[in-house]
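Engineer: Show me the folded form of this:
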Amino acid sequence: MDTHIFDFLLKNLGEFYSYTGFANATPGHIIMILIGLVALYLGIGKKFEPMLLVPIGFGIIVGNIPFYPGMQIGIYEEGSVMNILYYGVIYGVYPPLIFLGIGAMTDFSSLISNPKLMLIGAAAQVGIFAAYMMALQFGYTAPEAGAIGIIGGADGPTAIFLSSRLAPDLMGAIAISAYSYMALVPVIQPPIMKMLTTNKERLIKMKPPRSVSRLEKITFPIVGIIITCFIVPSGLPLLGMLFFGNLLKESGVTKRLAVTASNSLIDVVTILIGLTVGASTQATTFLTAKSITIFGLGAASFVVATFSGILFVKFINIFLKEGNKINPLIGNSGVSAVPDAARVSNEVGQHYDKSNYLLMHAMGPNVAGVIGSAVAAGILLGFLA
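Structural biologist: Sure thing, here's the model as predicted:
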């Protein structure tokens, strides 16, 4: 073979190799791909929130495939397909659509029948503001601290929406942290619930929720949007879509729209938000000391939120008569992880009494937590944006 041709082929092979992932890989890429594999294992093998962890885990792998800069394939490269899909996260488009779907699939009957359960959802939001103050102590700016604090609500869409407004640079770490703690609700919350309650409290049986009329169900989202958004107008994108989705469900005349919002639409948006948020964790931007601190603050925020919900129930029980007391095991469900936190309330309750069904009662503070986290996000936007 002619030496010139041989040299030319070697040069071509060298150029080809320089564009491969092998040539551009760093230890950070390998670490993040391993994290993605762990997320997939938890989602598929352990069935921890597979609807969240499978798209996010695969997205982490996609976002950390090493490539030569300038190839227009990375999520942060302007004009790439992944970058265009990521616009829905950057500009806060996906979270309101998620809230539309949540509203269309949520039954607020348990909350309407026992309005004081709303207070439990409000009490659990203490975790958000506690983490906000802790983040300030760690040297984060006020907007960054506000975005980090919302992790305590265990509400991924709200965390994305708020961080896109207050701290876009931290959005990947905040979103991954929020979704991780949502998925780990069955692991994190039960030990706290058992630690804070006595055996007598765990055996409290609550009265069955009263029957809620169709008129009440239709009126609730209309009154809800007016009251909450008059108080926190900045929460309108999330709260407006949440209550609109619920009205589609409860009105009885827009069944097709409600079915679309609660099925195909929310499924498509969940895929897009999970994949793009996962892909945003490129090692070069994600593996920082700030990201590790955010995970720690997020854990503290979530733990404080769980503590607050349970302790608040114990407090108001002091003023309630026997027969009307609330089982403190539903206090954990004041966070926004619907319906997993409510399921945990029920499972822990049945561990101590098989005949004690707490699920319907726990759904009250659980859906209140969804509203509460959106209101908290609106409050933080109001004085930080």
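
Engineer: Going by C-alpha atoms from here, please, whenever you check contacts or count neighbours.
Structural biologist: Will do.

Engineer: by contact count, what packs against the helix or strand hosting residue 35?
Structural biologist: Residue 35 is located in helix 27-40, with elements delineated by DSSP states H and E. Under the contact criterion of 3 or more C-alpha pairs under 8 Å, 6 or more residues apart in numbering; DSSP states H and E, helix 27-40 touches helix 50-63, helix 283-286.

Engineer: and those as JSON lines, adding distance to residue 80?
Structural biologist: Output for the helices and strands packed on helix 27-40, formatted as JSON lines (distance: least, C-alpha to C-alpha, whole Å):
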{"stretch": "helix 50-63", "distance to residue 80": "12"}
{"stretch": "helix 283-286", "distance to residue 80": "17"}
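
Engineer: tell me the most buried of the ones you listed?
Structural biologist: helix 50-63 (a mean of 25; mean count of other C-alpha atoms under 10 Å).

Engineer: Heading C-terminal from that one, find the next helix or strand.
Structural biologist: Once the chain leaves helix 50-63, the next helix or strand it forms, by DSSP H and E, is helix 81-90.

Engineer: what comes up buried for that next one?
Structural biologist: 82-86, 88-90 (16 or more other C-alpha atoms under 10 Å).

Engineer: What lies in contact with it?
Structural biologist: With contacts defined as C-alpha atoms under 8 Å, 6 or more residues apart in numbering, helix 81-90 is touched by 73-78, 93-95, 160-161, 164, 168, 272-273, 276-277.

Engineer: Please generate a structure for the following sequence too, so the two can be compared:
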Amino acid sequence: MELLEKLYQMTAIQNMVDEPQILLMIFIAFFLLYLGIKKQYEPLLLVPIAFGMLIANFPGGQMGVEKIDENLTLYQIARDHGIMNFVYYSLIKTGFLPPIIFLGVGALTDFGPMLRNLRLAFFGAAAQIGIFTVLISAVAFGFTLKEAAALGIIGGADGPTAIYTTIKLAPHLLGPIAIAAYSYMALVPVIIPLVVRITTNKKELLINMKQQDKLYPSRRPIKDLQTLKILFPIGVGTIVALLVPSSVPLIGLLMFGNLVKEIGVSTGRLHKAASDTILNAATIFLGLAVGATMTAKAFLNMETIMIIVGGFIAFAISIAGGIYAVKVYNLFAKKKINPLIGATGLSAVPMASRVANEIALKHDPNNHLLQYAMASNISGVIGSAVAAGVLISFLG
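Structural biologist: As a prediction, this is how the structure comes out:
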């Protein structure tokens, strides 16, 4: 009987009996795994986050991220608080991983669609309205200005930017904000169609961008796109460094990653490393560590719930802001734009563009607008990072 009692004490069963909220968190983790594996909702993000959440909520495993004395050495953190706290405090809390992920994103990004359709890039800026709307609203609900800015940046739909901004402005909210940002990024295939259904009509969704190009061809076609694609990251990196220095860690590495991609064979090894090995490793560690912050103690409280609700509102307003910017533009322009282009002003590249393209094809099988959506989508990445830099400059 003593042996059986010791075996029972070794398990996590009694802990779950004493704290039934743990079972709720495990159920949520299983649900997120279902969305990532079965529904294919951004599995590269959702699967690591969900699995990190799962292993973090089993008592005794020391895999949950917790608040600890940040004066401890990394060795002490790993020895006394487990490997996941080591990953979190060394790679995420220091602000190391977000710029590294931007490096990989830049290496995977083709700015060609945006450069060919520069007028569409402005809708990426319009979609940032959710950031500032929720910032103001969050202050009204009792958050400090720095906390409200960290909450509002979720509206940019950019996980690394949200993490980086929160580290600089409200590090105590990093867990719930990271959870909200990455969860909503993974749920873009659900949120965008919902907002589009509320804010648009069928006639608007049937606007065919290729037909509009034929009716109103560009007066200034680009003669040497490849040279422009090399000069663009250099120019943007320089301008941003001069105007918004605090956003350089994100924009700078984004542009460097894109530059080594566009140069070609001579920097091929750098491009391969940035877009493959480095990005994949960073995504794994980031996803697991973010998921590990989602323990019952940290997640099931009113502040976290308010952040998640506020993040959803910021997300929805950003999508609607881009859509209504297109609607206003169409009132005055002969060359019409499909409102789905505005819906992709989020930073969730290329997921938002794929979702917009699927919606367009459902209404018209010949309405392929992926390359146009990417123009707005890519500019949204730059816009959210610059917005984060502005907030850090003013409030940091």
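
Engineer: And the TM-score, once the two are fitted together?
Structural biologist: For this chain pair, the superposition-based TM-score is 0.91 by TM-score structural alignment, normalised by the length of the first structure; 371 aligned residues with a C-alpha RMSD of 1.9 Å.

Engineer: hmm, back to that, identify the residue range in the second structure corresponding to the helix holding residue 35 of the first structure.
Structural biologist: Aligned by TM-score structural alignment, helix 27-40 of the first structure falls on residues 20-33 of the second structure.

Engineer: What are the buried residues along the matching stretch?
Structural biologist: Buried-residue list, stretch 20-33 of the second structure, by 16+ other C-alpha under 10 Å: 21-22, 25-26, 29-30, 32-33.

Engineer: Pick the one among these closest to residue 5 of the second structure.
Structural biologist: Residue 5 of the second structure lies nearest to residue 22 out of those, by C-alpha to C-alpha, at 22.3 Å.

Engineer: Ignoring the adjacent residues along the chain, who's closest to the closest one?
Structural biologist: residue 296 (5.7 Å; C-alpha to C-alpha, 6 or more residues apart in numbering).

Engineer: Give the equivalent position in the first structure for the one you found.
Structural biologist: By TM-score structural alignment, residue 296 of the second structure lines up with residue 283.

Engineer: Against the first structure, what's the mean shift for the top helix by length along the second structure, could you check?
Structural biologist: When the second structure is parsed with DSSP state H, its longest helix is helix 302-332. When the first structure is superposed, helix 302-332 of the second structure averages 0.8 Å from its matched positions, counting by mean C-alpha distance after the TM-score superposition for the first structure.

Engineer: Could you point out the helix or strand that follows that helix?
Structural biologist: helix 339-343.

Engineer: Pull out the buried positions in that following helix.
Structural biologist: Judged by neighbour count using 16+ other C-alpha under 10 Å, the buried positions of helix 339-343 of the second structure are 339-343.

Engineer: Which stretch of the first structure is that helix matched to in the alignment?
Structural biologist: Using TM-score structural alignment, helix 339-343 of the second structure pairs with 328-332 in the first structure.

Engineer: do the same with stretch 384-391 of the second structure
Structural biologist: Mapping stretch 384-391 of the second structure onto the first structure (TM-score structural alignment) gives residues 373-380.

Engineer: what's the answer for stretch 237-253 of the second structure, then?
Structural biologist: Counting by TM-score structural alignment, stretch 237-253 of the second structure pairs with residues 225-241 of the first structure.

Engineer: what comes into contact with that stretch?
Structural biologist: Around stretch 225-241 of the first structure, the neighbours that count as contacts under C-alpha under 8 Å, 6+ apart are 95-97, 99-100, 103, 158, 243, 371, 374-375, 377-379, 381-382.

Engineer: Swap in 10 Å and give it another go.
Structural biologist: Contacts of stretch 225-241 of the first structure from elsewhere in the structure, counted by C-alpha atoms under 10 Å, 6 or more residues apart in numbering, are 92-93, 95-104, 157-158, 161-162, 221-222, 224, 242-247, 370-383, 385.
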